[in-house]
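Q: The following block contains a protein sequence and its predicted model.
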Amino acid sequence: MEWLIGAFYYKSEADWQFGFLNNGQFQRYDTSANDTFDSESTAFFGNLTYSVTDQFRVIGGLRVNDDQTTLMGGGEGGSSDETLWKAGLEYDFGDDEMVYATASTGYRIGGVNGSALVAAGAPASYGPEKVTAYEAGVKSTLLDGTLTLNAALFHNKYEDMHAQSFVTACIDPNDPLTCIASEFTENGGEIDATGLEIEFNWLPGDAWFFNGSASFLDSEFGEYNVGRVNGLGNLGGRQDVTMTTGEIVAAGGVPSLSLAGWTPALNPEFTASLQAGYVFDLGGGNFLTPMLQTAYSGEYWTFDFNVPGAEQDAYTKTDLRLTWRNEERGFEVEGFVENLEEEAVITRSVIFTPSQADVPTASIQANYADPQIWGIRLGVDF
């Protein structure tokens, strides 16, 4: 029997400032923020592995967490106490193959929204995101120990997910053309994600090396509703934004937008990567290593709202590296080119809808990955 017990403690403090220059170019909140965020986490954990036979093992674990987040030094904040567990089975078919199955729980700590968003109607805090995960797989070493091949099937169910939502600030609450929407975090609904992951690492000789991976993923939102967001347009037929606030009240309710069935952001159905290189021994402790690595991603949504404009097409990104290293001196020089294809890849986007002269200017505010980069790196071991 093998066991491990331990403790964890973490504390951080961060300052954040936010504001708009009131130059009359677009509608803004009539507030600014100067916030202090405090975060403190304490955890105690234990793991146990019990060998039923030489080949069959039972594993288990328990972790107790206490997390505190505070905005503006003792003001609004949130707290969570979570007990997490893990249970599983492992079986060795020999010295080189093992199968396993596990079930476990996890969570992501909650947090707080900035004071400018809270002043406009966003909740001051949000709770933890929780997940129950199931996994079964195989780990193997083949070809006289030169090839490592692993595969895993998994299903994850997320609850109270950390979701994008919006608060709307309006000059005239009855006129959507005078409104803007800004993003904040809240606890949303559910996500179900099922997939397959495969990875390998192959060393066919003293000089060649290869590694790669592939992932297949199917994920979608379960029950998850957000409030109306004025000015966003008709989101795939899911909301009628022609109604004003007064019309909504007159209708006796607050219409909402359902994300059920949509795909969460940044979840392509298929991804794959491959790396290959060769180590030339130049003698005298000098080695020269050319290396190529390429990655493919299927198309994905860059925003939880699956609307036109928030899409990233499938792409391939390739990098080249050439490294010279002197082992005796611990010195190396690397030349590199990244993103040979010069792909413009969106890593995240947010619907942004300012109004200018009473004309809605709906747009997608996007973050991009690095463009093509080339350069030289120097490294020294101390």
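A: Looks like it arrived, so ask away.

Q: going forward, measure contacts and count neighbours with C-alpha atoms only.
A: Fine.

Q: didn't Ala7 look like it was pressed against Leu62?
A: No. Taking contacts as C-alpha atoms under 8 Å, Ala7 lies outside contact range of Leu62: 11.8 Å.

Q: Mind checking which of those two has more residues around it?
A: Neighbours were counted for Ala7 and for Leu62 using other C-alpha atoms under 10 Å; Leu62 has more, 17 against 12.

Q: Check which helix or strand that one maps to.
A: strand 56-71 (DSSP states H and E).

Q: what comes into contact with the following helix or strand past that strand?
A: Next helix or strand after strand 56-71 toward the C-terminus (DSSP H and E): strand 77-92. For strand 77-92, contacts defined as C-alpha atoms under 8 Å, 6 or more residues apart in numbering pick out 55-71, 98-106, 109-112, 124-128.

Q: okay, pairing it with this:
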Amino acid sequence: PFTVDLGVPELEIRATYPGNTVKSYAVFGNGDFAVSQKLALTGGVRYTNDKKDFPDSTVVVTLILPDGTRVPQSTRSVANTPSFSKTTWTAGVNYLLSDEKLAYGKVSTGYKAGGSEQGITYLPENVTGYEAGLKTTLLNGQLTLNFAAFYNDYEDLQVAKTVNALTQVENAATATTKGLEVEAAYASANGFLINAGISFLNGEYGSYLDATDPRNPLTDADRANGLVGPDLSGNDLPDAPQIDAILSIEKDIQIGAGMLTPRIDLHHRSRYWGTEFNDFGDYGVLGQKAYTRIDAGLAYAFGQGWSIRAWGNNLTDEEIQTFAVIGGNGSMIASYDNPRNYGLNVSYDF
């Protein structure tokens, strides 16, 4: 048992799990077929069977009032043995436009097994993905430039959350992600190395009715009176910025018998949400505003394996969120990347 201190009152949770068993079996294969020197077909298939055995388990949630009175909130004893199976596949085509240019396209399906949390069974998640692109090598191999467009169609997307201090998974009916990615890498003869990339993404729920909001979960009495959860259809998926771009530049400079290498890295992301509800919450922690992070370093390699490097990360001291969730009883939890930091490293390779 453990107690979640949420101020006044408190929640005490006692859970007994006698031993859960999860078994997964899969058979798969893939292959390539060269139609000609320029055209090739690819394909694969996979069969997966998942079985989950959850024996009788007991979860007791007790509300502890300020005067010490204990009020049982819920007791659930359940046994569940859900099983799922799915055949997934992939098919693609590669076409060599020239020795430096390859065009490709593929269609793939994916599957994530369903399961059971607190006696409530949730459905498997299924996705069909489409991708087409172009890979190129230019300037006698000094420059690579790649393009990709994609579209993913989800059915019964699984959404995990914490409700009344208990983990719960529910299915959003549909969701999609679509976008464009561009990547480039350039290595010059005089020591410059440049990497750049940008992605444009649109990820949203198509149909997500009667969602569970941990900040205001509905009771059985609420549902008996006809109340339903919020409609999140059209909301952005969590952690899905519309723009994500990187740029890194470094150059090797020969100085005597050593090599000096300055480097700078930039990473820009547009605003994104931490949860499916698309709001910042009461404390402003359930989402991330747009930011540009700058890292820089200066390294000097010398002798037989010695190097020294001065570095600084997050030089503009951005608040960069790495995780956000609505916790038990509507609490809001977020974690952040390191603030501005810097240092000096000395190393020896042998």
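A: Structure's in. What do you need? Since the structure is predicted, the reported quantities are computational estimates derived from the model, not experimental observations.

Q: TM-score for these two?
A: Remark: TM-score between the superposed chains equals 0.79 [TM-score structural alignment, normalised by the length of the second structure]; 325 aligned residues with a C-alpha RMSD of 3.4 Å.

Q: And the helices in the first structure?
A: 115-119, 245-250 (DSSP state H).

Q: which bit of the first structure covers stretch 231-244 of the second structure?
A: Aligning stretch 231-244 of the second structure against the first structure (TM-score structural alignment) gives residues 258-271.

Q: mind checking how far that stretch is from the chain centre?
A: For stretch 258-271 of the first structure, the gap between its own C-alpha mean and the chain's C-alpha mean amounts to 12 Å (C-alpha atoms, centre = their mean, to the nearest Å).

Q: Verify the contact between Leu193 of the second structure and Lys251 for me.
A: Yes. Using C-alpha under 8 Å, Leu193 of the second structure is in contact with Lys251, at 6.1 Å.

Q: if we can go back for a sec, buried subset of the contacts of strand 77-92 of the first structure, written for PyMOL?
A: Only the buried entries of these go into this PyMOL selection, using 16 or more other C-alpha atoms under 10 Å:
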select buried, resi 56+57+58+59+60+61+62+63+65+66+67+68+69+70+71+98+99+100+101+102+103+104+105+106+109+110+111+112+124+125+126+127+128
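
Q: aligned partner of Ala214 of the first structure in the second structure?
A: Aligned partner of Ala214 of the first structure by TM-score structural alignment: Ile198.

Q: next one: Asp92 of the first structure
A: Checking with TM-score structural alignment, Asp92 of the first structure has Leu96 as its match.

Q: Quick check: its match vs Asn140 of the second structure, distance?
A: Using C-alpha to C-alpha, to the nearest Å, we find Leu96 of the second structure at a distance of 17 Å from Asn140 of the second structure.

Q: Strands of the stretch 101-250 of the first structure, start to end?
A: Using DSSP state E, counting those that start in this stretch, the strands of the stretch 101-250 of the first structure run over residues 111-112, 125-126, 129-142, 147-159, 162-170, 179-187, 191-202, 208-221, 225-227.

Q: Pick the most deeply packed of the ones you listed.
A: Of these, the one with the most neighbours on average (mean count of other C-alpha atoms under 10 Å) is strand 111-112, at a mean of 24.

Q: What is the burial count for Ala172 of the second structure?
A: Neighbours around Ala172 of the second structure, by other C-alpha under 10 Å: 23.

Q: neighbour-wise, which of Leu96 and Asn140 of the second structure wins?
A: Legend: neighbour count by other C-alpha under 10 Å for Leu96 of the second structure and Asn140, higher for Leu96 (17 against 8).

Q: Give me the common contacts of Ala7 and Leu62 of the first structure.
A: Joint contacts of Ala7 of the first structure and Leu62 (C-alpha under 8 Å, 6+ apart) are Phe45.
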